[in-house]
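Novice: Sequence first, then the predicted structure, then my questions.
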Amino acid sequence: MSAMNELDQSTRTEIEAAAFRRLLEHLDDNKDVQNIDLMILADFCRNCLSKWLVTAAEARDETLSYEEAREYVYGMPYSEWKEHYQGKATPEQLAALEARQAQKKAKG
């Protein structure tokens, strides 16, 4: 059994939350990493994290809109982040994303 599983739920949640906050900080420090690149390499992006936050809130009967979650993940309104940091996807990136999605679909 892993050491994490041996911790009480509250401590484990605190550690997981700290790791999540560190992930958000890391993404914020690396704004040059585009969402499409994250999707190609890891099959998730900042928008996915936002959706997961909304789902987690709903599971706890809390209200969190997608836009509110994105502002939390991006550290600013998404429209602002997009204007300042999101580049136009290249044909190569689009092809790589399509190949990744096809590969995922083939695995079932």
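Specialist: That came in fine, so what should we check first? Numbering: from 1, shown residues only.

Novice: When you work out contacts or count neighbours from here on, use the C-alpha atoms and nothing else.
Specialist: OK.

Novice: How about stretch 70-89, which residues are buried there?
Specialist: By neighbour count on 16 or more other Cα atoms under 10 Å, the buried set for stretch 70-89 is 70-74, 78, 86.

Novice: for the chain, which helix is longest?
Specialist: Of all the segments of type helix in the chain, defined by DSSP state H, the longest one is helix 9-29.

Novice: what's that helix in contact with?
Specialist: Helix 9-29 is contacted from outside by 4-5, 33, 73-75, using Cα atoms under 8 Å, 6 or more residues apart in numbering.

Novice: another one to put next to it:
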Amino acid sequence: MTDLSKDQQTELEAAAFRRLVQHLRGRTDVQNIDLMNMAGFCRNCLSNWYMDAANASGLEMSKDQSREIIYGMPYDEWKNRHQSEASSDQKAAFADNKPVDH
């Protein structure tokens, strides 16, 4: 493996993060509950981690602001456009698999 400088590592991590966000924005067919059930995180988790990182760096950021960064639009607008009601099976799987820190 190539030795990376701290700056190179940060650059690559940022690029991978941007690509993940872009991918999730394009996959509006994948519901957050499906992400949670399969991967243990969702768009909301990602936005919370973003907000936590901003706040830890001394930047004040609200949940609404961080969600708009991740979703590419206000969260309520995204929900109205793309979110469907979770099925009984999805809800049951979520209850069984819900991470402790979510």
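Specialist: In hand now; what should we look at? Just so you know, these numbers come straight off a predicted model, no measurement behind them.

Novice: re earlier: how about the contacts of helix 9-29 of the first structure in JSON lines, adding secondary structure and distance to A18 of the first structure?
Specialist: Below are the contacts of helix 9-29 of the first structure laid out as JSON lines (DSSP: H, G, I helix; E, B strand; the rest coil; distance: Cα to Cα, whole Å):
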{"residue": "M4", "secondary structure": "helix", "distance to A18 of the first structure": "14"}
{"residue": "N5", "secondary structure": "helix", "distance to A18 of the first structure": "16"}
{"residue": "V33", "secondary structure": "coil", "distance to A18 of the first structure": "22"}
{"residue": "V73", "secondary structure": "helix", "distance to A18 of the first structure": "14"}
{"residue": "Y74", "secondary structure": "helix", "distance to A18 of the first structure": "17"}
{"residue": "G75", "secondary structure": "coil", "distance to A18 of the first structure": "16"}
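
Novice: For A56 of the second structure, what is the corresponding residue in the first structure?
Specialist: By TM-score structural alignment, A56 of the second structure lines up with A59 in the first structure.

Novice: wait, R67 of the second structure
Specialist: Structural alignment (TM-score structural alignment) places R67 of the second structure against R70 in the first structure.

Novice: What residue, apart from its backbone neighbours, is nearest its match spatially?
Specialist: Spatially, and ignoring its direct neighbours in sequence, R70 of the first structure is nearest to S50 (5.1 Å; Cα to Cα, 6 or more residues apart in numbering).

Novice: returning to that earlier point: do I have it right that the match of R67 of the second structure meets N47?
Specialist: Yes - if you go by Cα atoms under 8 Å, R70 of the first structure and N47 touch, sitting 6.6 Å apart.

Novice: residue ranges for the strands of the second structure, please.
Specialist: Assigned by DSSP state E, the strands in the second structure number zero.

Novice: hang on, the earlier thing: please report how far the match of A56 of the second structure lies from W52 of the first structure.
Specialist: 10 Å (Cα to Cα, to the nearest Å).
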